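A.B. asks: got a predicted structure plus its sequence, pasted below:
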Amino acid sequence: MELKSLGVIGGMGPKATSVFVDQIIENTAADRDQEHIDMVILNHATLPDRTSVILGNRGEVFLEAVAKDLKLLEMAGVANIAIPCNTSHYFYNEMQQMTHINIINMVDETLGEIYSTFGEHCKVGILATNGTVSSGVYKKGCSKYNMELHVPNEVVQEHVMDIIYNKVKRNLPVEPTEFEGIINGLLVNDNCNCVIIACTELSLIPLRDDISQYCVDAMAVLVKKSIELSGKHLTER
C-alpha cells in the first residue's frame, strides 16, 4: 500500500489538535519511527472562532485565513488534509474548492459510521458548539441516511457550551460525571440511540465504557480515516 503524508490544520483548539496528533501516533501500527505517518501540522490557533463567524454570517473571515494554510499544505506536498474541528466543516465545500488536495470530511465519515452501526431511522443526539448545531451540517447528513438528529434543549446546550468554552478551552478540569450526565440524559430522557461527540474539545473528556458504547466520537473517526488514507494500518486493540 502506498504511503502518503498527512496535512493537519489545527489550533481549533490547540489542545484538541495535540490529542488528535497523539491519537494518530498511538493508533498507527508501527514498530519504529520510520513506520509512522509523515505529518505537516499547522497549529493555527489565531484562526477566527468558527461559532462566532457562523452566527455572525462572516464566513469569509475564516475562509480568508484558512486559505493560507491550504496553500502551505499544497506546497508541502501532502496527500490528504485532516481538520480536527467539527464546526469548521460548515465551510467544507468552500475549503475543498480552494485546493486539489483531498480534505477528509469528518462529518460524512462520522455519520457513515453511525449508519453502519445503528442503521436507518435511529435517533442521534449531538453534543457540539452552537456553531456546529446551527450550521445544520449534521442534520443535513442525517437526512441523507434517513436518520433523525436530536438537538439538546436550550438549557443543556448552554451547559455544553460552558464546558467547551469556560473549561476545556481554558485548560480547566472537567468532571467526567458532569459530561456523562448530559449524555445519559440524551440516551434515557430523549430516547436517543446514540450520541455524536461532535466537538474536539469534548473528545478530551474520558468516558466510562458503559456510556462510550453509545457514543460516536467524530475525532476518533477522523483519526481512523486519516491513518487508513495515509496507507497505514490501525493498531490491534
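C.D. replies: Sure, I can see it. Keep in mind that this is a model prediction, so the values were computed, not measured. Numbering: from 1, shown residues only.

A.B. asks: drop to CA atoms for contacts and neighbour counts, all remaining ones
C.D. replies: Noted.

A.B. asks: and stretch 25-38, how far out from the chain middle?
C.D. replies: With C-alpha atoms, centre = their mean, to the nearest Å as the basis, stretch 25-38 stands 22 Å off its chain's centre.

A.B. asks: let me fix that, I meant to ask about stretch 70-82.
C.D. replies: Average the C-alpha atoms of stretch 70-82, do the same for its chain, and the two points are 19 Å apart (C-alpha atoms, centre = their mean).

A.B. asks: quick one: buried residues of it?
C.D. replies: Buried residues in stretch 70-82, defined by neighbour count with 16 or more other C-alpha atoms under 10 Å: L70, L73, E74, V78, A79, N80, I81, A82.

A.B. asks: contact partners of that stretch?
C.D. replies: Around stretch 70-82, the neighbours that count as contacts under C-alpha atoms under 8 Å, 6 or more residues apart in numbering are 4-9, 39-40, 98-99, 101-104, 222, 226, 229-230.

A.B. asks: against that first model, consider the following:
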Amino acid sequence: MKHFFSIIGGMGTIATESYVRLINHRVKIARDQDYLNYILVNDAQIPDRTAYIKDHSKTNFFPDLKDDVLGQAKLNPDFFVMPCNTAHYFYNDLAALTDIPFLHMMRIAVHKFIEEYPKESKIGLIATEGSIYDHLYEDEIHRVRREVEFGGPEIQPMVTKLIYRDIKEKGIVEGKLYHQILQKMHDDYGCNVILLGCTELSLAQEKAPDHPYNVIDPQSIIADVSIELALKIRNGMDPKEACAKYMYK
C-alpha cells in the first residue's frame, strides 16, 4: 500500500472508532479509491493511562505503545497519529523512536484555539484526571500564554462519570450530562470556549452536538489535519514537508 498513515488507537476503542468514522465521512469521495489509506492499530490491551500517571506503581503503558510504534515504523507510514489525549504523556519518548512525523494532537488543538479565538485569554478544560493531574493540556495552554479554567470540585466527578461509567463501561453517551458540564463551565466559571481534553468527550460532542457552547474538539481537529496531510502527500508532497506545518515546538 502506498502513502498511508498509522493510527495508534484502542485508548479507548469506541473513541478510536469515532476518529476513524470522522476521517472516513469527511473526506470527499466519488469512488472507493478516494478514501484515505491508513493502518489502524487498535491495541485495546494498553494499560490504563490515568492509573499509571497518578500512581507509578501501576502498570506502565509506555512499553505497549513503544511496541506498536516500532512495529508500524517498519512499514514506513507517512506519519503517525494517536487519537488519545492522555497517552500523549509519553509523546516525546514515542516521537523519538523514529524519524517518521508524529502528530501531537494536544498541541495542534491548542494552536487551533489561538487561531479561532485570538481574543480569549482563557479556556475551560475538561479531561481525564490523568491529563489534569500531569498538566498535559495546562502546559500546552500556558505555552501560548493563555490561562486554564478547570471549574469547581463538582466538575471532575461529572466528567469522570461521563468518560468512564457511561462511555468506556457502557458504550453510551449521556448527552444531558455532557451538556450540563458545558453549561456549568460556561455559566458558573465564565468559559466562553471549552476544550474537550479526552477523546471520549470528543465522542460525546459527535453524538450530542446540539448545544450553544463553543468547544475545541482535538479529535475533530486531528481528523481534519489527517485528511489534509494524507491528500497533500498523495498528490506528491514529501511527508515531512507536509507535516512540518503542524510540528509545533
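C.D. replies: Ah, there it is. As the structure is a computational prediction, the values presented were derived from the model and not from experiment.

A.B. asks: TM-score for this pair?
C.D. replies: A TM-score of 0.91 describes the superposed chains when it is computed by TM-score structural alignment, normalised by the length of the first structure; 230 aligned residues with a C-alpha RMSD of 1.9 Å.

A.B. asks: quick one: which two of the buried residues of stretch 70-82 of the first structure are the most distant?
C.D. replies: The widest separation within those, taken as C-alpha to C-alpha, falls between E74 and A82 and amounts to 13.1 Å.

A.B. asks: could you confirm V195 of the first structure falls within a helix?
C.D. replies: No: under DSSP: H, G, I helix; E, B strand; the rest coil, V195 of the first structure sits outside any helix and is assigned strand.

A.B. asks: quick one: what's aligned to S135 of the first structure in the second structure?
C.D. replies: Across the two structures, S135 of the first structure finds its equivalent in D134 of the second structure, going by TM-score structural alignment.

A.B. asks: how about C85 of the first structure?
C.D. replies: When the second structure is aligned by TM-score structural alignment, C85 of the first structure is paired with C84.

A.B. asks: and the contacts of stretch 70-82 of the first structure, which of them are buried?
C.D. replies: For those, burial is judged from neighbour counts taken by 16+ other C-alpha under 10 Å, and it is met by 4-9, 39-40, 101, 103-104, 222, 226, 229-230.

A.B. asks: looking at the buried residues of stretch 70-82 of the first structure, which is nearest V19 of the first structure?
C.D. replies: Sorting those by how near they are to V19 of the first structure, with C-alpha to C-alpha, puts A82 at the top with 13.4 Å.

A.B. asks: the lengthiest helix in the first structure vs the second structure, mean deviation?
C.D. replies: For the first structure, the helix with the greatest residue count under DSSP state H is helix 59-76. Once the two models are superposed, helix 59-76 of the first structure sits on average 1.9 Å from its counterpart in the second structure (mean C-alpha distance after the TM-score superposition for the first structure).

A.B. asks: now the element after that helix, going C-ward?
C.D. replies: Using DSSP states H and E, the next helix or strand after helix 59-76 of the first structure towards the C-terminus is strand 80-82.

A.B. asks: that next one vs the second structure - mean distance after superposition?
C.D. replies: Strand 80-82 of the first structure versus its aligned partner: 0.8 Å mean (mean C-alpha distance after the TM-score superposition for the first structure).

A.B. asks: the helix or strand just after that strand: how far from the chain's middle?
C.D. replies: Toward the C-terminal end, the helix or strand that comes next after strand 80-82 of the first structure (DSSP H and E) is helix 92-97. Here the centre of helix 92-97 of the first structure is set off from its chain's centre by 16 Å, with C-alpha atoms, centre = their mean.

A.B. asks: where in the second structure is the aligned partner of the next helix or strand after helix 92-97 of the first structure, by residue range?
C.D. replies: Using DSSP H and E, the helix or strand that directly follows helix 92-97 of the first structure along the chain is strand 102-103. Under TM-score structural alignment, strand 102-103 of the first structure corresponds to residues 101-102 of the second structure.

A.B. asks: what about that stretch, distance to the chain center?
C.D. replies: With C-alpha atoms, centre = their mean as the basis, the distance from the averaged C-alpha position of stretch 101-102 of the second structure to the chain average is 15 Å.

A.B. asks: and the contacts of that stretch?
C.D. replies: Around stretch 101-102 of the second structure, the neighbours that count as contacts under C-alpha under 8 Å, 6+ apart are D78, F79, F80, V81, A95, P239, K240, C243, M247.
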